[in-house]
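Structure for the following, please:
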Amino acid sequence: MKTMIRLFFLGIVFIFPQAAEAQLLSLSGYVKNFITGEPVENAAIYEADSGIGTITNKDGYYKLLLQKGEQRLKISSTGSESYNATFVMVSDTIISVELKPLNFSGNSVVAGNKVVKDSVFENENSSSTKKRR
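Below you'll find the model as predicted:
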């Protein structure tokens, strides 16, 4: 009987630490459109090394269960630039991103059928007026 109890406790000492290492952590967040702020539905989220992945729901929400340690996260959606990040997971983590559309150029705004540039000094000769005496 004493031998059985000793084997039981010995088994717990060696098995329990290995089970604790296999603990999964939660990675969750939201994916939104950079310009509109609207949720991105069906964006693909996956960890590059393990291949574990999911897609966002209609609210742009996702959740993955991953191992502790270094993770290489990739988030992509049709018509948008991909988001890549490498980080170390030590606890449950929230990562929310805004994906930029592929045709997005941060230096101009389309207003109606005219393009308005951010820079006042677009071309030195284009709109300068000089007074002659």
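
going forward, measure contacts and count neighbours with C-alpha atoms only.
OK.

Please, where are all the helices along this protein?
Taking DSSP state H to define them, one finds helices in the chain at 2-21.

Could you identify the longest strand within it?
Longest strand in the chain by number of residues, with DSSP state E as the criterion: strand 24-33.

In it, which residues are buried?
Neighbour counts over strand 24-33 (16 or more other CA atoms under 10 Å) mark Leu25, Leu27, Ser28, Tyr30, Val31, Lys32, Asn33 as buried.

can you count the residues close to Leu65?
Leu65 sits with 14 neighbouring residues when counted by other CA atoms under 10 Å.

To compare with the earlier structure, here is another sequence to fold:
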Amino acid sequence: MAVAAGQPVLLPQPLGDPSPHHCGTCLGAKVTPPSATVTPVQSRAPTVSCIHYKFSSKVSCDTVTFHGLNIALGNLKQQIMSHEKLKVANCGLQITNTQTKKEYLDDNTPIPKNSSVIVRRVPAGAVKAPSRARIL
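Okay, here's the model as predicted:
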């Protein structure tokens, strides 16, 4: 197969779905042959990532989308509250990882893309109770 200089070549599409959230934008990526002159290629839009969340009292899950590999807990809470039309003054959110059952506490904690979390509404300004109780 002959390729004209400066013309991009389409790579064959891989078989199967490489990940459960694969959107297909990387299929058919264009590559310039080394013998040809390099022409500028338009940059692609940033990848959209998502986090699936479910309120403990609901049956269905919802999704928050963002750009990047992870999202800070504080930003995730803000997006969930705006999506659910909740007011910060009325309540806070307690976020727990669905698989590990670990509660995220620090608002700067990065939560990786494609994670699933459970959300609980708590009273505004609520402090988590200590894990140990002393009996006297």
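
Superposing both, give me the TM-score.
A TM-score of 0.40 describes the superposed chains when it is computed by TM-score structural alignment, normalised by the length of the first structure; 83 aligned residues with a CA RMSD of 4.1 Å.

picking that back up, specify which member of the buried residues of strand 24-33 of the first structure is nearest to Leu73 of the first structure.
The closest of the buried residues of strand 24-33 of the first structure to Leu73 of the first structure turns out to be Leu27 (CA to CA; 10.0 Å).

list the helices and strands the longest strand of the first structure packs on?
strand 61-67, strand 93-94, strand 97-99 (3 or more CA pairs under 8 Å, 6 or more residues apart in numbering; DSSP states H and E).

just checking, what packs against the last one?
Using 3+ CA pairs under 8 Å, 6+ apart as the contact criterion, the elements in contact with strand 97-99 of the first structure are strand 24-33.

Compute the inter-axis angle for the strand it packs on and strand 61-67.
150 degrees (axes from the mean of the first three to the mean of the last three CA atoms, to 10 degrees).

Can you name the residues that contact the residue nearest to Tyr46 of the first structure when sequence neighbours are not counted?
Excluding its sequence neighbours, the residue lying closest to Tyr46 of the first structure (CA to CA, 6 or more residues apart in numbering) is Gly53, at 3.8 Å. By CA atoms under 8 Å, 6 or more residues apart in numbering, the contact list for Gly53 of the first structure reads Ala44, Ile45, Tyr46, Glu47, Leu64.

Between those residues, which sits nearest Ser76 of the first structure?
Closest to Ser76 of the first structure, out of all of the contacts of Gly53 of the first structure and judged by CA to CA, is Ala44, at 5.3 Å.

Tell me how many other residues surround the closest residue to the closest one other than its chain neighbours.
If the residues on either side of it in the chain are set aside, Ala44 of the first structure comes closest to Ile55, at 4.6 Å by CA to CA, 6+ apart. Residues within reach of Ile55 of the first structure, counting by other CA under 10 Å, total 20.
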